[in-house]
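[1] A structural model of the following input is requested.
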Amino acid sequence: MSTGGFSLDQLMELAGLSVSQAVYIVHPPDKGNRVLVLCGPGNNGGDGLVAARHLWYFGYKPTVYFPKQGRNEIYERLSIQLRNLGVPFTDDYKTALSETDHIVDAIFGFSFSGAVRPPFDNVIEAIKSSGISVTSVDAPSSWDIENGPPPDGPGKDFMPAALVSLTAPKPLARFFTSAAASCRQIWRRSMACT
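    Reported below is the predicted structural model:
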């Protein structure tokens, strides 16, 4: 994407819109409109912030957990846009989990490597054990881009209901076994939305 002259803002906007459209398909507002958007410090978190804004416009009630906000001006602007809409930010993900109908996992994306560190280790364990439907952005958080879910640690046995692959599926997609909706169904339905 970098060779096409796209700015980071444009890429995040496209990614966040795509994620919000996928959520609308796999978890329409009439199934419960409270969505917890979990954002990490990198670009995946920025995609989550954009998705939260679009979800608000689609009639959802998003809440954002963003504990390690990037100092980049882009993240500051995206946060201001959400606050101007009245979208709440929370530091208490445990309470937010008990008050949500769906989760958007925008913690770590395709560039993640290494061990999951606090506070995200506990967050991933909590969403995994919550029983709440999860849509992951580009990669389920904690998964290795090549080898999929880790053999142990907080991401072991973490399988979101839906995976939104941005630009193209990453090698980890071959380990994705959830069957909330097929890619073909989501693609056809999202094309009807545009």
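[2] C-alpha only now, for contacts and for neighbours.
    Fine.
[3] and S136, that one's in a helix?
    No. When classified by DSSP: H, G, I helix; E, B strand; the rest coil, S136 is found to be strand rather than part of a helix.
[4] Look up the closest residue to P171, ignoring the ones flanking it.
    Using Cα to Cα, 6 or more residues apart in numbering and skipping residues adjacent in sequence, the residue nearest P171 is E146, 5.1 Å away.
[5] just the strands in this protein please.
    Secondary structure of the chain (DSSP state E): strands located at 34-39, 61-65, 89-90, 102-106, 134-137, 162-164.
[6] Would you convert these into JSON lines that also reports mean neighbour count?
    Formatted as JSON lines, these follow (neighbours: other Cα atoms under 10 Å):
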{"stretch": "strand 34-39", "mean neighbour count": "26"}
{"stretch": "strand 61-65", "mean neighbour count": "24"}
{"stretch": "strand 89-90", "mean neighbour count": "18"}
{"stretch": "strand 102-106", "mean neighbour count": "27"}
{"stretch": "strand 134-137", "mean neighbour count": "28"}
{"stretch": "strand 162-164", "mean neighbour count": "25"}
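[7] Which parts of the protein are helices?
    Taking DSSP state H to define them, one finds helices in the chain at 8-26, 43-57, 73-85, 93-98, 120-130, 183-193.
[8] Now render the ones you listed as JSON lines, adding distance to P67 and mean neighbour count.
    Shown next, in JSON lines, are these (distance: least, Cα to Cα, whole Å; neighbours: other Cα atoms under 10 Å):
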{"stretch": "helix 8-26", "distance to P67": "19", "mean neighbour count": "20"}
{"stretch": "helix 43-57", "distance to P67": "10", "mean neighbour count": "25"}
{"stretch": "helix 73-85", "distance to P67": "12", "mean neighbour count": "15"}
{"stretch": "helix 93-98", "distance to P67": "10", "mean neighbour count": "16"}
{"stretch": "helix 120-130", "distance to P67": "9", "mean neighbour count": "17"}
{"stretch": "helix 183-193", "distance to P67": "31", "mean neighbour count": "12"}
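[9] Let's see this one next, to set against the first:
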Amino acid sequence: MATRYLTAKLAQQIDEELMSTAGAFSLDQLMELAGLACAQTLATVYKKEKYPRVLVCCGPGNQGGDGLVAARHLGMFGYQPTIYMPKPGSKDIYKRLQLQCDNMQIPTIPPSAELQPLQGALKSTDVILDAIFGFSFQPPIRAPFDNALPLLGKSGLPIVSVDIPSGWNVEKGNDLGVGLEPDVLISLTAPKEGVRLFKGRHFLGGRFVSKTLENKFGLNLPVYPDFAQIVELPQVEEEGSSQKL
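    I've put the predicted structure just below:
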């Protein structure tokens, strides 16, 4: 059986169960494991000898938190990450993750309505980690992201997107044509319906789904190799060959 692709409703339900009494995970735990998987994916595809400078683009929600964790791990892996946050998150967990990056001496581009700081950063970047919007994104793209996203897309740099490429609908994909077109995707927990036909290299991460949860929702997840936090998914099958909710 093929791995199950998730609708927005089921993805949200699984997240809630992971952090419920039955799942027993804290948000900190899930972000740490997800961010580590993101960093490992980028390091697997883009070796630091050729792509040392990483621009980690973080949104204000949980997706951005995953990006901050990934930035810290990339720094520990020997990369040179720089954090770009058009709109920093306000929650305490976000501020703590930012402080952890500060303590690793990872530079952060100060928030600005102007695009010059981002344009300057892109000139000294080898690869972009996109952790701006998650599966709860709803169009239209609002300021300050509406100008930043096209700039990232037109940069010509390779892009690694976290869970769902920023600007994509979780079920319809890039149906409006406003989202990023990444070279690599790291789905978390299980892949989403909107990326069923994604043509780039596709990895699955977040090695925290219990057997109980996997069986309950019929996820049919692939086996992770050894101690790796990620597993590469095969080329996409014909549409309709996997279960759809």
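[10] What TM-score do the two superposed chains give?
    The TM-score (TM-score structural alignment, normalised by the length of the first structure) is 0.90; 187 aligned residues with a Cα RMSD of 1.9 Å.
[11] Could you work out which of the helices of the first structure reaches nearest to F158 of the first structure?
    Taking Cα to Cα, helix 120-130 is the member of those nearest to F158 of the first structure, at 5.5 Å.
[12] that older thread, redo the strands of the first structure as JSON lines? Include distance to G114 of the first structure.
    Putting those into JSON lines (distance: least, Cα to Cα, whole Å) gives the following:
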{"stretch": "strand 34-39", "distance to G114 of the first structure": "18"}
{"stretch": "strand 61-65", "distance to G114 of the first structure": "22"}
{"stretch": "strand 89-90", "distance to G114 of the first structure": "26"}
{"stretch": "strand 102-106", "distance to G114 of the first structure": "17"}
{"stretch": "strand 134-137", "distance to G114 of the first structure": "18"}
{"stretch": "strand 162-164", "distance to G114 of the first structure": "21"}
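[13] what about the aligned partner of G64 of the second structure in the first structure, distance to L82 of the first structure?
    The equivalent of G64 of the second structure in the first structure is G45 (alignment by TM-score structural alignment). Per Cα to Cα, to the nearest Å, G45 of the first structure is found 13 Å from L82 of the first structure.
[14] With M12 of the first structure instead?
    As for M12 of the first structure, its distance to L82 of the first structure is 15 Å (criterion: Cα to Cα).
[15] try T167 of the first structure
    For T167 of the first structure, the distance to L82 of the first structure equals 25 Å [Cα to Cα].
[16] try I107 of the first structure
    In this structure, I107 of the first structure and L82 of the first structure are 18 Å apart, going by Cα to Cα.
[17] any idea which residue sits dead centre in the second structure?
    Closest to where the C-alpha atoms of the second structure average out (Cα atoms, centre = their mean) is V162, at 1.5 Å.
[18] circling back: my guess is the residue nearest to P171 of the first structure contacts F175. True?
    No. Taking Cα atoms under 8 Å as the definition, E146 of the first structure is not a contact partner of F175, at 9.7 Å.
[19] and A126 of the first structure, what pairs with it in the second structure?
    By TM-score structural alignment, A126 of the first structure lines up with L151 in the second structure.
[20] likewise G86 of the first structure?
    Matched by TM-score structural alignment, G86 of the first structure corresponds to Q105 in the second structure.
[21] how deep is its match tucked in, by neighbour count?
    When neighbours are defined as other Cα atoms under 10 Å, Q105 of the second structure has 14 of them.
[22] show me the contacts for the closest residue to P88 of the first structure other than its chain neighbours.
    The shortest distance from P88 of the first structure to any residue other than its chain neighbours is 5.2 Å, reached at T63 (Cα to Cα, 6+ apart). Under the criterion of Cα atoms under 8 Å, 6 or more residues apart in numbering, the neighbours of T63 of the first structure are 34-37, 52, 87-90, 96.
[23] ok, 7 Å please
    Applying Cα atoms under 7 Å, 6 or more residues apart in numbering to T63 of the first structure gives the contacts 35-37, 87-89.
[24] Counterpart of P171 of the first structure over in the second structure?
    The pairwise alignment with the second structure assigns P171 of the first structure to E193, based on TM-score structural alignment.
[25] before we move on, back to that, of all the helices of the first structure, which lies closest to M159 of the first structure?
    The closest approach between M159 of the first structure and any of those, judged by Cα to Cα, belongs to helix 120-130 at 7.6 Å.
[26] distance from that closest one to the second structure after superposition?
    Here helix 120-130 of the first structure is compared with the second structure after superposition; its mean distance to the aligned residues, by mean Cα distance after the TM-score superposition for the first structure, is 1.1 Å.
[27] Give me the angle between that helix and strand 102-106.
    Between helix 120-130 of the first structure and strand 102-106, the angle formed by their directions is 150 degrees, by axes from the mean of the first three to the mean of the last three Cα atoms, to 10 degrees.
[28] And for helix 120-130 of the first structure, what's in contact with it?
    By Cα under 7 Å, 6+ apart, the residues outside helix 120-130 of the first structure that reach it are 154-155, 158.
[29] Give me the spatial nearest neighbour of L68 of the second structure, chain neighbours excluded.
    The shortest distance from L68 of the second structure to any residue other than its chain neighbours is 6.2 Å, reached at L97 (Cα to Cα, 6+ apart).
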